[in-house]
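Novice: A structural model of the following input is requested.
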Amino acid sequence: MAQLSLEDTRILAQNILRHHDFSEEQVAAIADVMVAGQRDECASHGLYRLLGCIATLNAGKVVPDAQPEIIDVAPALLKVDAKGGFSPLAFRRGLPLALEKARQNGLSAFAINHCVHFSALWVEIEDITAAGMVALACNPSHAWVAPAGGSKPLFGTNPFAFGWPRAGQLPFVFDFATSAIARGDIELHRREERPVPLGWGINDGGQPTTDAAAILSGAMLTFGGHKGSALSAMIELIAGPLIGDFTSAESKDWDHGAGALPYHGELIIILDPQRFLGDQATEHLARAEPLFTAMAQNGRLPSQRRYEARQRSQQQGITLPDTLYRDLLALLD
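Specialist: Below you'll find the model as predicted:
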């Protein structure tokens, strides 16, 4: 295992992106998201994603110097056209106006269009809860996941994330794929030649398998059977046609076999407790705390593992498998 400080982790990500001619704004936004994933021990959304980012660039499927455009649609609605670039800079550009609209109206909807997407949604959710807001976010991806009862890919992994601010504490956040597992986790199992649990996916013949490579060429499964399938369909609709962007099937067609990262949109909804509750906001937000205490019957809340990992990484740095570290250094050649 290779050991790196968080600063060295950031420098490595930035150097690789600069080497491949990403603009400085894109470099900063992308590296911040990857370092956050690595710091919180979310390996499938950390530096590993650089491999996919550079492969997507080499396939001609992302614009490395894209300048996102903010489109002020309505009092509580805005869009940011990512112009074919990765999503983090588009989010960064649109967030201040989205927060302002939420403060004025009580809520705002923030759509990102025409973006290439690799990042975990919890990073964005934490930026919103840091402003004292409640937040939801979702997006499609590539058609990798079979609907309930099916055997052919139709849905994306279609993550959904939620965040709730907590006074004097880290926020309550969850972020999960509506597939049984994130695709990046299956890819990591394939790289390490490890079997996956039954229930993660099926082979191209529609049969259950523990072979990660067979799932990647077959289909992933939704979590919770028909319930996860319905949630995945909802995300296809509200973060696809509703915002004028691709479904997961359309993203896969657009890829046309290039093997690039997904190209689609994202929908973010922000709610301001102060506008909903006025002078009683502090009182009612505090009523959530007994709920969180009662939820922690298994010893932790969602995101608690990440927060503990964050503290370790800030003190000790991060570790990377030697094979991944060598593959990352090769991107500097």
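Novice: For the rest of this, base every contact and every neighbour count on C-alpha atoms.
Specialist: Noted.
Novice: Helices of the protein, start to end?
Specialist: Taking DSSP state H, the helices of the chain run over residues 6-19, 24-39, 49-58, 87-105, 121-129, 183-191, 212-217, 226-238, 248-255, 273-277, 281-286, 288-295, 304-316, 322-330.
Novice: Adding distance to residue 81, write these out as CSV.
Specialist: As requested, the helices of the chain are exported to CSV (distance: least, Cα to Cα, whole Å):
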stretch, distance to residue 81
helix 6-19, 22
helix 24-39, 14
helix 49-58, 19
helix 87-105, 7
helix 121-129, 17
helix 183-191, 26
helix 212-217, 30
helix 226-238, 17
helix 248-255, 16
helix 273-277, 28
helix 281-286, 34
helix 288-295, 36
helix 304-316, 31
helix 322-330, 30
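Novice: Format those helices as TSV; extra columns: mean neighbour count and distance to residue 141.
Specialist: Converted to TSV, these look like this (neighbours: other Cα atoms under 10 Å; distance: least, Cα to Cα, whole Å):
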stretch	mean neighbour count	distance to residue 141
helix 6-19	18	23
helix 24-39	22	18
helix 49-58	18	14
helix 87-105	20	12
helix 121-129	22	13
helix 183-191	17	10
helix 212-217	21	14
helix 226-238	20	9
helix 248-255	20	5
helix 273-277	16	31
helix 281-286	13	34
helix 288-295	12	31
helix 304-316	15	24
helix 322-330	14	24
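Novice: Next, the structure of the following sequence, for comparison with the previous one:
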Amino acid sequence: MAIMGHYCSIEHVRALCRNALQNVGASEIVAEVLARATCQAEVRGKRAVGISHLFDYLDSIRDGRLDPTAKPEISRVTDAIVVADARSGAAQVAFEMAYDEYAGAVRHSGIGMLNVVSSFTAGELGFYTRRLAGDGFLVIAGANSPALMTFGGSTGPTIGTNPLAFACPVDGRSVLAIDQASSQTAYVNVRSAAAQNASLPSGWAVDEFGIETDDPTAALRGALLPFGGYKGANIALLVELLAVMAGSNWSVDAPRFDRGSRSPGVGMFVISIDLASVGAELPDRIARHFERLGAEYGADLSAFDGKSDAVVDVVVDDVTYRRLANEAS
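Specialist: Next up, the predicted model:
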């Protein structure tokens, strides 16, 4: 059966998100930044961290997991390293408040690192990498999450889904942007499958006894599986080491993002290289390389396009739209 949807301008959706956040006590900047991040994810097809994830923010504010008025503390600890303490608030807001200081550090040193500590889960990592790539940086970012995935043969959740993203400017197009989790799928996709009583594809998850399952309810009591077996788990470990460097919780110690009253207190890292310092020709070289891969080898690289912010309309399914409109009223 076809799912009915609402055709909405992205500005309308952003206004609904902003109003919904302010209705639960978010400060003006928290509401504005989270609404923008939500809409960017939705436009780019990252719906697991788009509008559907906004409801996690709202529930977490109500329950005390996410501080809606937190004021991040920004510290320039070396010429090239900036630490942003989110103080149990949104990682996106900490990033926003640290941006100018961090971008200045990258330009000063040619390379720089931002570490966001003690935050709620980071959402779509492309939100961070695309902006920096738009300012002429080659960027890699990662974040840890509460433990949701197996690691090293464990039967239960031991490490986060720990996404990794990178982006770079490309001449003649929007930025090259790649963003992926270390797990086979996002936790919210399993949660959605459970709500719809739908089966999971093979290789997504195990039950509480460590046995692979296609039952999403059993998977929610168990753990997600890494992509590529131990290789994906190794990437998740690297991301975690970098994400917790400035003192954030290990995934196994982080409170859940969808229940309880304590902040996950997880972390995020962003490493940027100023191409003006070392690779000013790279955006042109990437553009010519992509043209060659398409023309000579038939490679379709459209999925790597960060897409334009010029998108003006989105389709929101009826159930989600009604819930969002109700939260915003």
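Novice: Tell me how they score on TM after superposing.
Specialist: Overlay of the two chains. TM-score (TM-score structural alignment, normalised by the length of the second structure): 0.91; 322 aligned residues with a Cα RMSD of 2.2 Å.
Novice: re earlier: nearest to residue 139 of the first structure among the helices of the first structure would be which one?
Specialist: helix 226-238 (6.3 Å; Cα to Cα).
Novice: Which one of the helices of the first structure lies nearest to residue 135 of the first structure?
Specialist: helix 121-129 (6.2 Å).
Novice: which residues in the second structure does that closest one align to?
Specialist: On the second structure, the counterpart of helix 121-129 of the first structure by TM-score structural alignment is residues 125-133.
Novice: now swap in stretch 17-32 of the first structure and tell me
Specialist: Under TM-score structural alignment, the match for stretch 17-32 of the first structure is residues 21-36.
Novice: How about stretch 65-79 of the first structure?
Specialist: Using TM-score structural alignment, stretch 65-79 of the first structure pairs with 69-83 in the second structure.
Novice: which residue in the first structure lines up with residue 225 of the second structure?
Specialist: Going residue by residue (TM-score structural alignment), residue 225 of the second structure aligns to residue 221.
Novice: Quick one: residues contacting that match.
Specialist: Residue 221 of the first structure makes contact with 145, 146, 147, 148, 179, 180, 199, 200, 201, 202, according to Cα atoms under 8 Å, 6 or more residues apart in numbering.
Novice: Identify the residue spatially nearest to the second one, adjacent ones excluded.
Specialist: The one in question is residue 146 of the first structure. residue 153 (4.3 Å; Cα to Cα, 6 or more residues apart in numbering).
Novice: What residue in the second structure is paired with that neighbour?
Specialist: Checking TM-score structural alignment: residue 153 of the first structure goes with residue 157.
Novice: Neighbours of that match, how many?
Specialist: Residues near residue 157 of the second structure, counting by other Cα atoms under 10 Å, number 23.
Novice: rewinding a little: quick one, which of the contacts of residue 221 of the first structure are buried?
Specialist: Among the contacts of residue 221 of the first structure, those classed as buried by 16 or more other Cα atoms under 10 Å are 145, 146, 147, 148, 179, 180, 200, 201, 202.
Novice: Am I right that the fifth one is in contact with residue 223?
Specialist: Just to be clear, that refers to residue 179 of the first structure. Yes: applying Cα atoms under 8 Å, one finds residue 179 of the first structure in contact with residue 223, separated by 5.2 Å.
Novice: hang on, the earlier thing: looking at the contacts of residue 221 of the first structure, which is nearest residue 163 of the first structure?
Specialist: Looking across the contacts of residue 221 of the first structure and measuring by Cα to Cα, the closest to residue 163 of the first structure is residue 179, at 20.0 Å.
Novice: So what does the closest one match up with in the second structure?
Specialist: Using TM-score structural alignment, residue 179 of the first structure sits opposite residue 183 in the second structure.
Novice: can you pull the contacts of that match?
Specialist: 149, 161, 162, 204, 224, 225, 226, 227, 232, 233.
Novice: Then residue 223 of the second structure?
Specialist: Residue 223 of the second structure neighbours (Cα under 8 Å, 6+ apart): 148, 149, 150, 155, 156, 157, 205, 206, 207, 208, 210.
Novice: one more time with 7 Å
Specialist: By Cα atoms under 7 Å, 6 or more residues apart in numbering, the residues touching residue 223 of the second structure are 148, 149, 150, 156, 157, 205, 206, 207.
Novice: Superpose on the first structure and give me the mean offset of stretch 53-63 of the second structure.
Specialist: Stretch 53-63 of the second structure, aligned to the first structure and superposed, deviates on average by 1.3 Å (mean Cα distance after the TM-score superposition for the first structure).
Novice: Run through who's touching that stretch.
Specialist: Stretch 53-63 of the second structure is contacted by residues 21, 24, 38, 66, 67, 68, 258, 260, 261 when judged by Cα under 7 Å, 6+ apart.
Novice: Now flag whichever of those residues is closest to residue 311 of the second structure.
Specialist: Taking those together and measuring to residue 311 of the second structure by Cα to Cα, the closest member is residue 38, at 14.1 Å.
Novice: Next up, the contacts around the nearest residue to the closest one once chain neighbours are set aside.
Specialist: Nearest residue to residue 38 of the second structure, sequence neighbours excluded (Cα to Cα, 6+ apart): residue 50, at 4.7 Å. By Cα under 7 Å, 6+ apart, the contact set of residue 50 of the second structure is 38, 39, 41, 42.
Novice: could you redo the last one with a cut-off of 10 Å?
Specialist: By Cα atoms under 10 Å, 6 or more residues apart in numbering, the contact list for residue 50 of the second structure reads 35, 36, 37, 38, 39, 40, 41, 42, 43, 44, 123, 124.
Novice: Which residues are in contact with each of residue 179 and residue 223 of the first structure?
Specialist: Listed as contacting both residue 179 of the first structure and residue 223 by Cα under 10 Å, 6+ apart are 200, 229, 231, 232.
Novice: Those residues: which two are farthest apart?
Specialist: Among these, 200 and 231 lie farthest apart (Cα to Cα), at 17.0 Å.
Novice: Go ahead and flag the most central residue of the first structure.
Specialist: residue 120 (2.2 Å; Cα atoms, centre = their mean).
Novice: my guess is that residue meets residue 30, correct?
Specialist: No: contact status for residue 120 of the first structure versus residue 30: not in contact, 11.4 Å apart, counting by Cα atoms under 10 Å.
Novice: Return the residue of the first structure aligned against residue 53 of the second structure.
Specialist: Per TM-score structural alignment, residue 53 of the second structure is aligned with residue 49.
Novice: Contacts only, for the residue lying closest to residue 64 of the second structure once chain neighbours are set aside.
Specialist: Distances taken as Cα to Cα, 6+ apart place residue 261 nearest to residue 64 of the second structure, at 4.7 Å, with adjacent residues excluded. Applying Cα under 10 Å, 6+ apart, we find residue 261 of the second structure in contact with 60, 61, 62, 63, 64, 65, 66, 255.
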